[in-house]
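**Student:** got a predicted structure plus its sequence, pasted below:
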Amino acid sequence: MVCHRDKHIRSLQAQNYRQLRKECLKKKQLFVDVTFPPTNSSLFLDQDRTSEIVWKRPEEIIKDPKLFVEGASPNDVTQGILGNCWFVSACSALTHNEELIKKVIPDARAQEWSDENVYCGIFRFCFWRYGSWFEIVIDDLLPTKDGKLLFARSKTPNEFWSALLEKAFAKLYGCYENLVGGQLADALQDVSGGVAETINVKKVLADGPTKDSTIRLFKTLQTAFDHQALIVAAIAAKSKEDIEKSLSCGLVKGHAYAVTAVRYIELDAKSRSFFNFFSSDARQMMIRLQNPWGEREWNGPWSDGSPEWEQVTPAQKAELGITVDEDGEFWMPWEEFVKYFTDISVCQLFNTGWFGFSKEFNEYIFFDEWTTNGVKLGDPKDRSGGCQNFAATFCFNPQYQINIASSASDVMIALSQKEVYNENLKQREPFVTIGIHVMKVELNRHHRIHQAINPVGTSDYASARSVYLHLTNLDAGRYIIMPTTYAPREQAEFMLRIYSKEDIETKLLKKDMPKSIFLITCHKVLAVSRLKIIEATFTTPRDTDIYCYIKADHDKARTSTIRASYTAKWDEMFIFYRYNLQQEYHLEIWEDHTLKDKPIGKCFISAAIDNDTRTVSLDIESTTTTSKESIGKLTLEISSFDDPMYL
């Protein structure tokens, strides 16, 4: 299939806002976007469909139109008759991040209706796709019926930024009809460029909503919100009939709500003493949500005007903005929220120096693809191996190595696939199912792995634009990240983003094994061995820092340094490619000193190529005395195979 994604994006980028505006000024004409015209083709997938919709400019709808009236707020984005709460909720969440608003609506002051600007009927917006921000130009002709906006609008009648942003979004997706029933995570990414994750509430609270688990989820969401994450929550509908069905509590199934606050609310703060000030029983976990309809609010405990609010001082109510208006925004106690809501989409904005803030995270980005490379299944050049259910081909996927220097590290990984549009550029082809698999590998591995080992994390697999994996408390060492499709032989382009607070080494692994060595003659790789240094036990206590040094023909490696007494435990693996079938491994135990390290013992093993794995215990011969006395035992596991691409 020919990829029409780039053609679709290029067609959007072809319009130059400044040039088009200049032409409008010269001709003294208002802009009409011929690439997204005010006709049925921009409304429906079937452009022959009849409708009574009339396209009008804001000044034809109301006097004194404005892009913004007193800035952006959640009430500026109210859903119309279009079933696009996923987008409207994302825009409501967007209003809490002023820097992002400036990114999505660039140079808003110059686009405003004002005496300073000559009105030309042209506007521009920016969206993020597949690693970059790009601009979309639109005219301001909006769909109306009986003189009123049909789709997104502000509760302030003369404010139009949300309606115009929705039109630009419809142009991005091909037409307004394509905005019906989209994915929350996609909309959040489109307006932020962040890393989207969908949290399944029942899965997180799988063992039951215990106090600890609910508090942990609350604090996770609170931290994300405080770090400017965009958050949208939804109640999944189990059937089409359930979509937008109202519950007795006032909530709506199959509907998305923007999260506009996550915080503790102090109860009866006036009468509380110093000693109970920090008591969790004297405060309530609360979440505030915005219904994009601008109405239909939660009517249970802590709803607008409920008696629970009597526990809160008037000053705090004023600070929280408590009202009894039917504006779609409402507070809920956290324990009720997790009872009803099933999915939470969180779009993290990892601070990598965007928007002029000080850098907090390191970001590493790779663009690649799953491809058969035109070869048969099983060929080493195949890069479309499928998930770990397909063990024979799994390791054919692209592989990315990361090195983590210190333990207890966190790494966040986002995998996004490139969208493919059909020939008319109005509909996207179905996504392939994708996921992320991470495993810990040998400390000295420089080549692709051929047998999966030591899994440390696997994301959910989803037929979605993006999947996300957060790895916590990783040990120091070397890891391989493997982005995969679910089934082998599926082809798609992808972007892999890796985030870490620490500076980690990252690279794409391309080669399957070392190349031949040319000395006097050519030495080819004949076999491969893996050594796992398990532990050293000593006859007398060492009370010192030690490490194990390994030498094998043209290669060498060493373990990490650890504190040893009677025992030193490593459990660290190393891989060696063998040019000599009679290869010996020399192992030395060294004391780590500030000025000069000191060897204290040695042993060696000749690893037969037996295509098997075995555990051996070797005597450690002293190197500090003239006699060859044993100072302890070194236990290791060794695997040797005559296929250099087996491990």
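**Tutor:** Arrived safely, thanks for sending.
**Student:** going forward, measure contacts and count neighbours with C-alpha atoms only.
**Tutor:** Noted.
**Student:** chain center to stretch 537-545, what's the gap?
**Tutor:** For stretch 537-545, the separation from the chain centroid amounts to 46 Å (computed by CA atoms, centre = their mean, to the nearest Å).
**Student:** okay, now the one to match up with it:
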Amino acid sequence: SSEEWKKVSDSERKSLGLTLENDGEFWMTFEDWCKNFTDVDICRIVNTSYFSIHKTWEKKMMNGAWTKDSEPLLNRSGGCFDNKETFLQNPQVRTPVFCEVLKILPVSCVTPPSIIPYPALWLQVEDNRSYRLHKLTVQERVATSQYINTRTVFLKRILQQGRYILIPTTYHPGIITKFILRLFTDVPSKLRELKADKPKMTCWSLLCGYPRRVVQIKIHSAEGLQKQDRSGADPYVLIKCENRNVRSPVQHNVTSPVFNTQVIFYKKNIDSPVIIQVWNSNILCDEFLGQAVLATSPSDPQEQQRLQLRGRGGREAAEMPGHITIKVFSSEDLMEL
């Protein structure tokens, strides 16, 4: 702020609506602006998209930093995607997408005086992920901005319903600086940096048990499902493990739906099965279309599998129409996935 503002009286400040607060608003001379900036980007408060019901942007903001540590689990400066061994050591910011289509405009700003090339990268992850990502297996890279020598990076994308992790990165690993992340969406959303690597051990763990195996599953698609009406069916998948359930979005009017749903479970009992059920969505009562029961052992094949749907009653229950295509990863190391 300029010293000249102190010459302005309180009454004039009030009439101008001037407040001297740390709210991101600042003043500088035009000459100083030309010395320090090359571009101006204007973010409209009004959402002008023809496809959006909401006409104002919802904004979330988070302050973060790239920090360096010799311990890989504590390092937060892993460099760009090309640095395969360290990339996932960057800050990881989780944001859920609650609706079918969501327009997202993230803006990442490095605090002055650092001017370094950096982007933001979006990964679609498991619908129930609450801990940091340690290995890329079934996750999808859905968007990334360019590496450019500028203090601000803009990225606008349309995302489907699901859970995403935004990873702000520098180009080279080991660079230490701060950043600001702003997320503009057409519906309310959330930003949360993932800091824990695995479930926390507490005193309750001695009584209730602590996870012994991590299981990661991607339900790609189903085919040959039984028709429920003239248009086909409105299927969704329900994935169960121990006392936790994850449900996918409904796919309408199809008997061979593509789900692309990802889930992750931390199992306390390694013998507990994972049950993947396919249901048909109805207004009054959903109808069971079949299920697959998985043992999820680390020795299981990691390539894509096509499984026959069966009725209730275990892995040897009677066959039902349809197959489901999945990919499974599991490990005794809770920080492998």
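**Tutor:** Looks like it arrived, so ask away. Since the structure is predicted, the reported quantities are computational estimates derived from the model, not experimental observations.
**Student:** which residues of the second structure fall in helices?
**Tutor:** 10-16, 30-36, 203-208 (DSSP state H).
**Student:** show me where the stretch 501-647 of the first structure has strands.
**Tutor:** Along the stretch 501-647 of the first structure, the segments classed as strands by DSSP state E, counting those that start in this stretch run 505-509, 517-518, 522-523, 527-538, 544-552, 555-558, 562-564, 567-578, 584-591, 598-606, 612-622, 630-641.
**Student:** so which bit of the second structure is the helix ranked longest in the first structure matched to?
**Tutor:** Secondary structure of the first structure read by DSSP H shows that its longest helix is helix 211-226. The alignment of helix 211-226 of the first structure onto the second structure (TM-score structural alignment) covers no residues at all.
**Student:** packing partners for that helix?
**Tutor:** Under the contact criterion of 3 or more CA pairs under 8 Å, 6 or more residues apart in numbering; DSSP states H and E, helix 211-226 of the first structure touches strand 255-266, helix 334-340.
**Student:** show me which residues of it are buried.
**Tutor:** Judged by neighbour count using 16 or more other CA atoms under 10 Å, the buried positions of helix 211-226 of the first structure are Thr214, Leu217, Phe218, Lys219, Leu221, Gln222, Ala224, Phe225.
**Student:** where is the longest strand in the second structure?
**Tutor:** strand 92-110 (DSSP state E).
**Student:** thinking again about what came up before, chain center to the longest helix of the first structure, what's the gap?
**Tutor:** 18 Å.
**Student:** so it versus strand 255-266, what angle?
**Tutor:** Here helix 211-226 of the first structure runs at an angle of 100 degrees relative to strand 255-266 (axes from the mean of the first three to the mean of the last three CA atoms, to 10 degrees).
**Student:** residues in contact with helix 211-226 of the first structure?
**Tutor:** For helix 211-226 of the first structure, contacts defined as CA atoms under 8 Å, 6 or more residues apart in numbering pick out Val204, Leu205, Ile231, Ala261, Val262, Arg263, Met285, Trp334, Glu335, Val338, Val346, Gln348.
**Student:** ok, now stretch 567-584 of the first structure?
**Tutor:** By CA under 8 Å, 6+ apart, stretch 567-584 of the first structure touches 441-445, 513-514, 523-538, 552-553, 555, 557, 559-560, 562, 604-609, 644.
**Student:** show me just the buried residues among those residues.
**Tutor:** Here, 16+ other CA under 10 Å leaves 441-445, 513, 525-538, 552, 559, 562, 604, 607-609, 644 buried among those.
**Student:** average offset of the longest strand of the second structure relative to the first structure?
**Tutor:** For strand 92-110 of the second structure, the mean deviation from the first structure after alignment is 1.7 Å (mean CA distance after the TM-score superposition for the first structure).
**Student:** circling back: including distance to Lys135 of the second structure and mean neighbour count, could the helices of the second structure go into a markdown table?
**Tutor:** Shown next, in a markdown table, are the helices of the second structure (distance: least, CA to CA, whole Å; neighbours: other CA atoms under 10 Å):
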| stretch | distance to Lys135 of the second structure | mean neighbour count |
| --- | --- | --- |
| helix 10-16 | 53 | 10 |
| helix 30-36 | 39 | 9 |
| helix 203-208 | 26 | 10 |
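**Student:** export the ones you listed as CSV, with columns for distance to Ile104 of the second structure.
**Tutor:** Formatted as CSV, the helices of the second structure follow (distance: least, CA to CA, whole Å):
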stretch, distance to Ile104 of the second structure
helix 10-16, 33
helix 30-36, 28
helix 203-208, 39
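**Student:** which of the ones you listed sits closest to Asp234 of the second structure?
**Tutor:** Closest to Asp234 of the second structure of the helices of the second structure, according to CA to CA: helix 203-208, at 37.9 Å.
**Student:** what's the closest one packed up against?
**Tutor:** Using 3+ CA pairs under 8 Å, 6+ apart: helix 203-208 of the second structure touches no other helix or strand.
**Student:** how about Glu223 of the second structure, nearest residue that isn't a chain neighbour?
**Tutor:** Spatially, and ignoring its direct neighbours in sequence, Glu223 of the second structure is nearest to Ser256 (3.9 Å; CA to CA, 6 or more residues apart in numbering).
**Student:** one more: Phe361 of the first structure?
**Tutor:** Nearest non-adjacent residue to Phe361 of the first structure (CA to CA, 6+ apart): Lys501, at 4.5 Å.
**Student:** that neighbour matches what in the second structure?
**Tutor:** By TM-score structural alignment, Lys501 of the first structure lines up with Asp186.
**Student:** what of Glu637 of the first structure?
**Tutor:** Aligned partner of Glu637 of the first structure by TM-score structural alignment: Lys327.
**Student:** surely that match meets Gln304?
**Tutor:** Yes - at 4.6 Å, Lys327 of the second structure and Gln304 qualify as touching, with contact defined as CA atoms under 8 Å.
**Student:** so for those two, which sits in the more crowded spot?
**Tutor:** Comparing Lys327 of the second structure with Gln304 by other CA atoms under 10 Å, the one with more neighbours is Lys327, at 18 against 13.
**Student:** all good on my end, thank you.
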